[in-house]
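> Kindly generate the corresponding structure for this input.
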Amino acid sequence: MNGLMQDYPLTVHTLFRRGESNFGHKRITSVSAGHEAVTTYADWADDVRRLAGALDRLGIPRSARVGSFAWNSIRHLNLYFAVPASGRVLHCINIRLFPEQISFVINHAGDEVIFVDESLLPTLIPVLPSCPTVKQVVVMRDSGGAADCHSDMRGIAVHDFDDLVRTTNPVEFEPVDEWSAAMMCYTSGTTGDPKGVVYSHRSVFLHSMAASGVDTLGIGEADRILPLVPMFHANAWGIPHAAIAQGAELVLPGSDLSGPTVADLIVRHRVTMTAGVPTIWISALPHLEGRDVTSLRLIACGGAAVPAALSEDYRTRIGLPIQQAWGMTETSPLAAVGKLDADHAELSDGERAKLRTGVGRPVLGVEARLVRPGTLDAVAHDGVATGELQVRGSWIASGYYGVEQEESPLTDDGWLRTGDVATMDERGWVRLVDRTKDLIKSGGEWISPADLENELMNHPAVAEAAVVGVPHPRWSERPLACVVRVPGQDVGEAELLSHLSTEFARWQLPDRIVFVESIPKTSVGKFAKREMRELHRAAYAECSDHHA
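Just a heads-up that it's a prediction; the model follows:
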């Protein structure tokens, strides 16, 4: 016997239509080149429909990939809705990838057109000659200039975003299958090439509902939200979709995420909820202290572990602790939120601070389990025993785009392997304690030690090299390299960093290279990285402001 319920479409268009129909008076503020532009939902929605029509004018077919290479702005927000609601797929390109990686993801996704902020053209233009699928580029004027980039993009048609939207009539959206692709992001969370995660309309809709839950982010009509997590990073944690659907006002910060600017935006706009990685909150705290931040109800933090001291500093200095959330590109990303229970109020400040170092309980719609790595054997939920954290749910990836099934991230029984080692207590509270691999997460971005090690050992003066992540007061972790020189060679740190810089972005480079006689190894001859991390744990204890 089947239920007798309507087949209601769970699509991005449905989210858009709710915001358009009910909250036309609400405001969206977009910061660009030091200026703030304010528009209403009604005017914004009209531009979204015009942008969808512009995609038709450009000849972009349904299901085609539309790339975005942009900061958090209202134009990027237009793309978040116009592209999927019109049946295309928005590919948010991570601007922080190394050029070869940017080229790889554009080609792998098959982007036909890229919408790029004018300020990011110097980063994008050099990779376009190696991207044959890109036939058109649309420039979004975010820097206040009038750059003529046509001569730098031979063979590629160049358009102005504002001209396209202004000269196109708004269109009606046609029905879209809720299981069809809506957006995609690539993750560099594993060694090798980035992997593409494809979100369906259905998953985006359900994730938006989860982000609106009172025990998650609680996004609602009364909010004024400042999303500091980039819109090119895991759908900005799903905040834009949920905010529009619920009628929350948005403040989109553009490219300046410095501590003083973030603090000024929070205070001036009476922001109620904001979200970003720990590095942002470290730099913002001195500029928030002593100011009126009583509007704030939630400071969400993810992308990297939140130091207990940082959350407590916020609690004691501005009256509101940081709330940790956890997820991955593969989980859309909201999978667990560290919101304390009502009965946690009976605990001491120290006990609550310790709880906040965990990532919290899996949100409604996500199941989590712990197993012994490499097996399906369950691990006790006692808050002590450790195991690999695995998840499943309606917005959890079932595979990677264009990747053979043999490389599936799923277990044989359909759970996503997260690569994290964790504990879970009897009430489902998850605490991450290690990683099944030795990846380094710095400022919310992944760095591959193996790739750095291989390139170091490509240098003729290097006999052995091992890279580990060690604690950093601002970036959570930074890479440190231990190097054994070839006998008779006197290569120095500067030369090796210069060698690495030809293959890696600046933020991926080790902050320090330590020259040693030998590297400790395990009984089977592998680098003893746990021992190395402990040995160099205090290497960056006094650092704070490098690799912004």
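
> use CA for all of it now, contacts and neighbours both
Fine.

> Please enumerate the strands of the stretch 151-300 of the chain.
Taking DSSP state E, counting those that start in this stretch as the test, the strands found in the stretch 151-300 of the chain are 157-160, 181-187, 195-200, 224-227, 249-252, 273-276, 298-301.

> got the contact list for the last one?
Judged by Cα atoms under 8 Å, 6 or more residues apart in numbering, the contacts made with strand 298-301 from elsewhere in the structure are 217, 272-278, 320-325.

> Name the pair among those residues with the greatest separation in space.
The two members of those with the most space between them (Cα to Cα) are 272 and 278, at 18.3 Å.

> Comparing these two, which residue is more hemmed in?
Of the pair residue 272 and residue 278, residue 278 is the one with more neighbours under other Cα atoms under 10 Å, namely 28 against 21.

> Let me see the contact set for that one.
301-306, 443-444, 474-476.

> and if you look at residue 113?
Residue 113 makes contacts with 60, 65-67, 134-138, as judged by Cα under 8 Å, 6+ apart.

> Could you also give me the structure for this second sequence? I'd like to compare it with the first:
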Amino acid sequence: MLGLMQEWPLVCHKIIDYAARQHPNREVVSRSIEGPITRSTWREVRARSLKVAQLLAREGFQPGDRIATLAWNTGRHLEAWFGIMGMGGVYHTLNPRLFPDQIAWIMNHASDRAIFTDLTFMPLVEKLAPAVESLRKVIVLTDAAHMPETALPNVVAYEEWLTEADGDFEWADVGEKAACGMCYTSGTTGDPKGVLYSHRSNVLHAMMSCMPDAMGIGARDVVLPVVPMFHANAWGLGQSGPMIGAKMVMPGGKMDGESIYELLDTEKVTFTAAVPTVWLMLLQYLEQTGNKLPHLEKVVIGGSACPRAMTEAFEKVYGVEVIHAWGMTEMSPLGSLCTMKPEYAAFTGNDLFDIKQKQGAAPFGVEMKITDDDDAELPWDGKTFGRLKVRGPAVAASYYGGDGADQFDAAGWFDTGDVAHIDENGYMQITDRSKDVIKSGGEWISSIDLENLAVGHPDVAEAAVIGLPHEKWGERPLLIVVAREGRTPSGSDILSFMEGKVASWWMPDDVTFVDEIPHTATGKIKKTALREQFEGYKLPG
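Below you'll find the model as predicted:
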């Protein structure tokens, strides 16, 4: 027997329809690439998205066509997103921090037919376009007054292009299982892999992320997605923001501490999200200026492990709640968030911050387990490490083109490549990437735990730990440190600070100082580059 309920497909244009109907005058504020702060509304975003869809369809682009975006977080980028999806196309966010050859490879792999790009990236697009055989149109997200000269064919200024449409267009009639978005993994090992989102997965992910024990945002919030839209959909905020009718503040291309603080302060932002490196710049700016964060209530930190010292600074000094989160491009991307269940509600002080070091519990829609190398499931005791595997309606079932099939099993579980443990209350904590875990004397040492501990030293700006070959133990940890500006800590200072806070056999065998630690295009520490850099390094003794 089937239920007698209406068919109402979960398609993404219903999100922007809802925002325009129920929250028509809620602002979408952008730091424009040209410079000034611009203001729009959800009603205007929808109207302009309809024009984008109308023009793409008129010019012969078909449902299923991949339409790339190479752009910062702005209102125009949102309009392009919903317009692409609304005509049945697949938005394909490109990460400008990748090497040009990688971007060209990705565009060819995806067969991108058009690209929306910001002024910032026009020199890059001019290099890429001749190498992408499928590309037939370039839309520059600017107006005629700021349009640069270019020798590329079929290039148009976005604002002038929109004048050719009246917006009298019906959204494409696509099913909820149709593809609507694409994002490639950063490709730290092998070629990048394409993750192909569906309308249904994006809508369900947006609903999951808004839950009170997830991001917990609502129409009264002012949301600043510092995390770029090319990092797995700005962690879903490009859909969840309009779904609940929040005011959105889009930061454009300026990610320095002063620029982010300006928006937090002038727009009275209550909720924001980004990777730790961004918040490090903000906290340094606040320390230098003495400024406070009177409006900000909540910050989500993910992308890489959030150092305990950062959590404590936000909460103790500025009164801002930190939600430690974890996810992956393959998960749309949210996998877990560290909000407090009743079991931990009464925790305070160090007990509370011990819990906040974990990446948290999975929301409804994400199932997870840990297994050994033989795929036997391991207990949730908060101690036993294992391979972290996940499944759910917003988790990839395969990669575009069938790459990486060995990461997916017949029961639908996706092997994340992370090593983690899960406690009895369902709180997960990443201890390493499986390829980064240090194996010393047959036991595992968490490089992430050591990094977070080292960053707690007042003279340390950033830290990384890698395993180096050891004749007796197989591998031993080397601590690599970037000192804070104007500080000159010694290795013994840092080791003394760490002593007693981890098992003695976990302690790094040596400390070395560098000016900069390499990062991937998504802001994670690039351990492969560090292992190459320190190949042949001799540990003491």
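
> coming back round to it: can you redo the strands of the stretch 151-300 of the first structure as CSV with mean neighbour count and distance to residue 23 of the first structure?
Output for these, formatted as CSV (neighbours: other Cα atoms under 10 Å; distance: least, Cα to Cα, whole Å):
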stretch, mean neighbour count, distance to residue 23 of the first structure
strand 157-160, 16, 29
strand 181-187, 25, 23
strand 195-200, 24, 25
strand 224-227, 26, 13
strand 249-252, 26, 10
strand 273-276, 24, 19
strand 298-301, 23, 23
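
> quick one, which of these is nearest to residue 466 of the first structure?
Short answer: strand 181-187, nearest of the strands of the stretch 151-300 of the first structure by Cα to Cα, at 23.4 Å.

> now the second structure: which of the contacts of residue 278 of the first structure match?
For the contacts of residue 278 of the first structure, the aligned pairs still in contact in the second structure (both residues aligned by TM-score structural alignment, their matches' Cα atoms under 8 Å) are 301-306.

> Among these, which one has the most neighbours?
Going by other Cα under 10 Å, residue 301 tops these with 28 neighbours.

> if I look at that one, how far off is residue 222 of the first structure?
21 Å (Cα to Cα, to the nearest Å).

> go on, residue 23 of the first structure?
11 Å.

> Check the contact lists of those two and give me the overlap.
Counting by Cα under 8 Å, 6+ apart, the residues touching both residue 23 of the first structure and residue 222 are residue 247.

> Name the residue in the two with the higher neighbour count.
Of the pair residue 23 of the first structure and residue 222, residue 23 is the one with more neighbours under other Cα under 10 Å, namely 20 against 11.

> How about the contacts made by the nearest residue to that one once chain neighbours are set aside?
In space, and not counting its chain neighbours, residue 23 of the first structure is closest to residue 247: 5.6 Å by Cα to Cα, 6 or more residues apart in numbering. By Cα under 8 Å, 6+ apart, the residues touching residue 247 of the first structure are 19, 22-23, 26, 220-222.

> those helices in the stretch 101-250 of the first structure, which residues are they?
121-124, 161-166, 201-211, 239-246 (DSSP state H, counting those that start in this stretch).

> re earlier: among the contacts of residue 247 of the first structure, which ones are buried?
19, 23, 26, 220-221 (16 or more other Cα atoms under 10 Å).

> List the contacts of the helix or strand harbouring residue 353 of the second structure.
Element membership of residue 353 of the second structure [criterion: DSSP states H and E] is helix 349-356. For helix 349-356 of the second structure, contacts defined as Cα under 8 Å, 6+ apart pick out 308, 311-312, 323-324, 338, 344.

> The very next helix or strand once past that helix vs the first structure - mean distance after superposition?
Counting by DSSP H and E, the next helix or strand C-terminal to helix 349-356 of the second structure is strand 367-371. Strand 367-371 of the second structure, aligned to the first structure and superposed, deviates on average by 0.6 Å (mean Cα distance after the TM-score superposition for the first structure).

> Give me the distance from strand 367-371 of the second structure to the chain's centre.
22 Å (Cα atoms, centre = their mean, to the nearest Å).

> Tell me which other helices or strands it touches.
strand 386-391, strand 414-422 (3 or more Cα pairs under 8 Å, 6 or more residues apart in numbering; DSSP states H and E).

> what's in contact with the shortest one?
What it means is strand 386-391 of the second structure. By Cα under 8 Å, 6+ apart, strand 386-391 of the second structure touches 366-373, 378, 412-421, 434.
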